[in-house]
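Chemist: got a structure for you, letters missing:
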């Protein structure tokens, strides 16, 4: 059985500053572009039978720079819609909500462009992605270019855990790889934050 390769998009100005970039289409920095290019040799070693990406430009550009072809944009791979917290850092959110935790407390509604979604809604999208990908793994590896929080949810759902257990995984660094695999029909994380 093939591996599911999770690729976090390259660095953006918002990832540097810690701002929540859900649906805002923030471009890659020069460092983000360089990190994406550096993934190409590692990804070329894999027999990829399919490549899926968030439709946001930071993910699609990462896929392109990493040398991936035949990339299929998938709306279900969009980052968590942070609603009223879009563009804010965790510290800024905690100024009005002391002790706030995304995994426990979720987000507040925003404007029409960022209505917000709760963890259960993200989980439904991720489960749909996994249902489409699992059959493809019989023929080789599948790559997914996505975002930090969504990648964490995808990894824990791969393991069969509750989405709230995503807090147990470190945030994937921009421009890194994660490898989800199986051994003796049991899912496991074979690599995380691999440059």
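Modeler: The structure has been received and is ready for your questions. Predicted model, so just to flag it, every value in this text is computed and none were measured.

Chemist: only C-alpha atoms for contact and neighbour calcs from this point on.
Modeler: Fine.

Chemist: buried residues in stretch 175-194, which are they?
Modeler: In terms of neighbour count (16 or more other C-alpha atoms under 10 Å), stretch 175-194 has its buried residues at 175-182, 187-189, 192-193.

Chemist: do stretch 58-71 as well
Modeler: In terms of neighbour count (16+ other C-alpha under 10 Å), stretch 58-71 has its buried residues at 58, 59, 60, 61, 62, 63, 64, 65, 66, 67, 68, 71.

Chemist: show me which of these is closest to residue 52.
Modeler: residue 71 (5.5 Å; C-alpha to C-alpha).

Chemist: that closest one and residue 25, how far apart?
Modeler: Distance, residue 71 to residue 25, using C-alpha to C-alpha, to the nearest Å: 18 Å.

Chemist: equivalent analysis for residue 44, please.
Modeler: According to C-alpha to C-alpha, residue 44 stands 27 Å off from residue 25.

Chemist: put this next to the first one:
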């Protein structure tokens, strides 16, 4: 089973470097175009399903991809919602965002919580789709940059950098474990 983790297309808050987190911000025109471009990259392959975070920027990206690929938009997984930046949402960060709450970010969601939610979603998707589609299932999962970054970092055991809007990040379930194949459309050995 392969999952293609796609970060949603651009929003105005992305454009302005504002922290979005769990705020429900829509795509902008660039984001919609990025979703169409992502669909073009995915078009040569057979897809069993497309699922997403329930936030509108992810759902709209997923709907554009689903429409272009001619498949039905599937379930929304609440566990795939972006990291909660709480009182910092909508602000522009001028410092590195910590893994754990601190004086500057007192109420952000801890990194381990985000990664655990993401892993729970991957397991739920796997357990739901494997009986339906078998080991050769290919599923598009549209969600958010930080949750993808934290998931990939946990899976490969090293820090993963920025996740681009609408970029493909491929993971594979084989021999009882997840393997990371690509990050930002690049093979893992070459990914930053």
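Modeler: Good, I have the coordinates. Being a predicted model, the structure only gives us computed values, none of them experimental.

Chemist: can you give me the end-to-end distance of stretch 6-23 of the first structure?
Modeler: Using C-alpha to C-alpha, one end of stretch 6-23 of the first structure lies 19 Å from the other.

Chemist: what segments of the first structure are helices?
Modeler: Along the first structure, counting by DSSP state H, helices occupy 13-17, 30-38, 40-44, 57-65, 90-96, 102-105, 119-133, 148-158.

Chemist: tell me the gap between the fifth one and the middle of its chain.
Modeler: Offset of helix 90-96 of the first structure from its chain centre (C-alpha atoms, centre = their mean, to the nearest Å): 23 Å.

Chemist: and it, what's buried?
Modeler: Neighbour-count burial for helix 90-96 of the first structure flags 90, 93 (criterion: 16+ other C-alpha under 10 Å).

Chemist: dump the residue contacts of the residue nearest the centre of the second structure.
Modeler: Nearest to the mean C-alpha position of the second structure, by C-alpha atoms, centre = their mean, lies residue 143 at 3.2 Å. Residue 143 of the second structure makes contacts with 5, 6, 7, 8, 52, 53, 58, 80, 81, 82, as judged by C-alpha atoms under 8 Å, 6 or more residues apart in numbering.

Chemist: quick one: the residue nearest to the second one when sequence neighbours are not counted from residue 151 of the second structure, how far?
Modeler: Take residue 6 of the second structure and drop its neighbours on the chain: the residue closest to it by C-alpha to C-alpha, 6 or more residues apart in numbering is residue 142, 4.7 Å away. As defined by C-alpha to C-alpha, residue 142 of the second structure lies at a distance of 13 Å from residue 151 of the second structure.

Chemist: and the equivalent of residue 121 of the second structure over in the first structure, how close does it get to residue 192 of the first structure?
Modeler: Taking TM-score structural alignment, the alignment pairs residue 121 of the second structure with residue 129 from the first structure. Distance, residue 129 of the first structure to residue 192 of the first structure, using C-alpha to C-alpha: 19 Å.

Chemist: ok, now residue 37 of the first structure?
Modeler: 19 Å.

Chemist: can you check residue 36 of the first structure too?
Modeler: Distance of residue 36 of the first structure to residue 192 of the first structure, computed by C-alpha to C-alpha: 16 Å.

Chemist: do the same with residue 44 of the first structure
Modeler: Using C-alpha to C-alpha, residue 44 of the first structure is found at 18 Å from residue 192 of the first structure.

Chemist: thanks a lot, catch you later.
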